[in-house]
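Trainee: Predicted coordinates and the sequence they were generated for:
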Amino acid sequence: MSGITKTFPGVKALKDVNLTVRRGEIHAICGENGAGKSTLMKVLSGVHPHGDYDGEILFEGRRCAFGGIRDSERAGIVIIHQELALSPQLSIAENIFLGNERARRGFIDWNRTNFEAGELMKRVGLRENPVTAVSDIGVGKQQLVEIAKALSKDVKLLILDEPTAALNDDDSAHLLDLLRGLRDDGITCVIISHKLNEVIAIADTVTILRDGQTIETLAAGEVTEERIIAGMVGRALDNRFPPHEPSIGEEVLRIEDWTVHSPSQPGRKVVDSATLTLRRGEIVGLAGLMGAGRTELAMSVFGRAYGTGISGRILKNGKQVELRSVEDAIRHGLAYATEDRKRYGLNLIDDIKRNISAAALKGVWVDEREEYRVAEGFHRSMNIKAPGVSSVVGKLSGGNQQKVVLSKWILTEPDVLILDEPTRGIDVGAKYEIYTIINRLAGEGRAVLVISSELPELLGLCDRIYTLSEGRITGELPRGEATQESLMHLMTKGTPR
């Protein structure tokens, strides 16, 4: 790709970008949110058709002018987007061959469909029955279905946009091993990822973009996290976390003997007799492995948004409160920013101002001038990178979407903010901004509970950390005593039944 320039209304997303990828390599593309990574790959894969951009694409020595995604797929280029394009009600086999059906005389040949799907599934290490519905398998396995779908199209160049963003450590490791195997089979891979440790572990070559421009391309031997970060943000991030001097006050929230049962399996406890406290001005972490019950605990406290058979007590400022709905929780000064901002945290087809005002609306009339004024204030104070508050939220980068989510909840004037994976899927520069906002919220006297799968994040951000295992609180460590090793020991601690 040479001289690629792509403009959206009011924004030049790509400015004269060059990219060279060698046959049979894994080539990583790194950059902050909004750097142009996904846009560049959408140009390559025909999502942005020829004529919508300036520049030239050469694939296997031939000049390409893709009019759409089917043209690029015919050439052997397949893209897997961060939001998986699967139909949950259809079977794995049906998804693999969707739009590429195995038919005979105008009818689908189901025997051939399921047999060939089974062969492709073996190749990607997926052991499910081909007739299993996609809705019945986890996100990690759904990612493998997407790769099997790509292999069914005789892929030569596979593009993966944030393939491990929603995966746990085991699924991520399996996916990276699979990509190494595809490379050994001669398939070229381009991977976009914010997980720099994974980039260093797997990439043969790394290209860094910043502000829609190519900064540099590095061979594997030249790659370090520090060099990638410096290229991405234009400066060295010697300290990944802003300085934080806590000023901790009195207890604001106490959760006592909190027990929650699964709504799908009522006899199973997903949170078991948990007790924890939050104080004003304090940032508290909650660490646990996948399935430990972190999100379930947070959502059940936030107006019983999750779970059945809930028991225990919640005390706010020393007085017991009943939070039986989300409205109750908001009224009593609690806020919960979900881990899945695109599905549950935002209305992606609406603008910034309406998303910010959504949780704080009262009554039936909206003062649109006041709504605009308030949104403009957050636009400035949160440094939301968008032309204005009428910009559609779905077109913002992940980091800026997260700032809109935080703005929405800050507007409700909470005493307690529960932030579930607040930096998931955003780059190191945007993470630093989110950490600064969290510090500022604590500095204003709010209590902040941070749930994160990244132990270095909890260690760098929090004043105190709880650990959760199998739904039970297994430990509590102040900042000075917490290490990755001590947290992992407590996170994997067996809990007697």
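Mentor: In hand now; what should we look at?
Trainee: Please count neighbours and contacts with C-alpha atoms only from this point.
Mentor: OK.
Trainee: how close does the closest residue to Val43 other than its chain neighbours get to Asp328?
Mentor: Of all residues not flanking Val43 in the chain, Pro49 sits nearest, at 6.7 Å (CA to CA, 6 or more residues apart in numbering). Remark: distance between Pro49 and Asp328 (CA to CA, to the nearest Å) = 49 Å.
Trainee: dropping in the other structure now:
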Amino acid sequence: MADYILEMKGICKYFSGVKALENVNFQVERGSIHALVGENGAGKSTLMNVLSGVYPHGTYDGDIVYEGEVCKFATIPDSEGKGIVIIHQELALIPDMTIGENMFLGNERGKKFNIDWNGTHHEATKHLKTVGLSESSQTYIRDIGVGKQQLVEIAKALAKDAKLLILDEPTSSLNETDSQALLELMLEFKKQGMTSIIISHKLNEVSYVADSITVLRDGQTIETMHKKDAAIDEDRIIRGMVGREIADRFPKRHDVKIGDVAMEVKNWTVHHPQMSDRKVVDGVSMHFKKGEVVGISGLMGAGRTEFAMSVFGHSYGQNISGDLTINGKSGHLKNVQAAIDAGLAYVTEDRKGNGLILSNAIRINTSLANLEGVSHHQVIDQILESRVAEEYRGKMKTKCHTTEQAIGSLSGGNQQKVLLAKWMFTDPDILILDEPTRGIDVGAKYEIYCIINEMVASGKTVIIISSELPEVLGMSDRIYVMNEGKIVGEFTQAEASQEKIMAAIIK
């Protein structure tokens, strides 16, 4: 008989009368890794928020049985007190505090008015060693990369004596090397007896690490698959998630017509915004043609985002130099509005920090980059604005109750769709997509890929910056590879492979 550390029985959750979870049943065996998968908006994060006390007992129906006991968590500390710790997709670390301070924030060592800093840093160092970090616990968070920050979050969970660790999209911001290291760490924790729940859209990772996989669709449990019963392939998971077959992850383009050069940069150099002597982009030259999808690949910190933002109206860096030509016209774009006027759009990788205003409605966010398009004599026409938002809601297949809904209430994937709609409404000639499918399910990815293909078929140019090599290889006509701020390789679609791209990076 299975030994379940957790059983969630008949869980129902509604928001303003709208169903988010309906009679969900979920069982997790002790000492296993259990994956929770589904499309954006399927209810995965909602279910975990019910479990962890984000949504307190009384706001949902059903029972949580943990360690054989019915639990009624009123707060997050209630669930953490039982050893249930959740690590959210958006890292909850304070950059200007040290690793040790972050790890024990709200869980301080010492007395009420006298923190034991020696004990804090001693404990922090012990847990950092467990997750494979050699950094001092007195290092500031801002001085370590995203991959190491994710490990700090796990060390922080260990400091709370986690028995059941929940990881929500833990590898969405990591490159392939860091992602693999994190998965191996989960497997090591499993050997030590820890139970983990992983929410992920990266099905290859799910298949690799999970003992069991539960599929949610439209707030309901579809099925649970166990690796011990039979091998679980990605196609079967996709069928459960989207309710249909997806024959090809990357839609084919027909009658590809690549035209003249739409944008070219020569000897583009950008210095760090705070450290003027440090080059983050060093003598980069690239060109992008009409009707072409160009991928920019490289490890985190290679200078890809810095390059894109500096081209897009000097929105990153200082002492920017080099030549920029758009549609035959040369000259720097001194601000974001100048870049938009020149037919350029940049979809940021940081949708919550720089891309969207989470407290505002979908309607308002959709028109933000093109207020002139919904205005008469500098007065916003809200009826027209609503019409535009509804049009893009349909085009993007965004799951929401109404375009008046606050965008912060949407799932990450649906937020990404609104962000893309915001920039599509500017009708750009050149669209730069920075990690466009991060944290998005396979069905939503396919829809975004189709939109990309439609854009280039109409003669527009799309530039994809992505840490997912299959995505770069599957969508690009040409690929540039960056490392340490420089171009280290260029491949046509026919020439490119994962091995060649990685070889260019490390040579």
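Mentor: All right, it came through fine. Here the structure is a predicted model, which means the values were calculated and not measured.
Trainee: just checking, the residue nearest to Val43 of structure 1 touches Gly67?
Mentor: Yes - between Pro49 of structure 1 and Gly67 there is a contact under CA atoms under 8 Å: 4.7 Å.
Trainee: Show me the contact partners of stretch 275-284 of structure 1.
Mentor: 246-258, 415, 439, 441-450, 461-466, 473 (CA atoms under 8 Å, 6 or more residues apart in numbering).
Trainee: residues touching the counterpart of Ala103 of structure 1 in structure 2, list them.
Mentor: Matched to structure 2 by TM-score structural alignment, Ala103 of structure 1 sits across from Gly110. Residues counted as contacts of Gly110 of structure 2 (CA under 8 Å, 6+ apart) are 116, 119.
Trainee: same question, Phe378 of structure 1
Mentor: So Phe378 of structure 1 contacts 384, 407 (CA under 8 Å, 6+ apart).
Trainee: how about a cut-off of 10 Å?
Mentor: Listed by CA atoms under 10 Å, 6 or more residues apart in numbering, the contact partners of Phe378 of structure 1 are 352-353, 356, 384, 389, 403-404, 406-408, 410-411.
Trainee: what does Lys431 of structure 1 give?
Mentor: 32, 240-241, 399, 402, 422-425, 437, 457.
Trainee: Now with 6 Å, please.
Mentor: Thr423 (CA atoms under 6 Å, 6 or more residues apart in numbering).
Trainee: any idea what it aligns with in structure 2?
Mentor: In structure 2, Lys431 of structure 1 lands on Lys445 (TM-score structural alignment).
Trainee: ok, now Gly138 of structure 1?
Mentor: Match for Gly138 of structure 1 (TM-score structural alignment): Gly145.
Trainee: any idea how far Val388 of structure 2 is from that match?
Mentor: 39 Å.
Trainee: Gly285 of structure 1: neighbour count?
Mentor: 27 (other CA atoms under 10 Å).
Trainee: Tell me the residues of structure 2 aligned with the helix or strand encompassing it.
Mentor: When secondary structure is defined by DSSP states H and E, Gly285 of structure 1 falls within strand 283-288. Using TM-score structural alignment, strand 283-288 of structure 1 lines up with residues 293-298 of structure 2.
Trainee: same check, this time on stretch 326-340 of structure 1
Mentor: Under TM-score structural alignment, the match for stretch 326-340 of structure 1 is residues 336-350.
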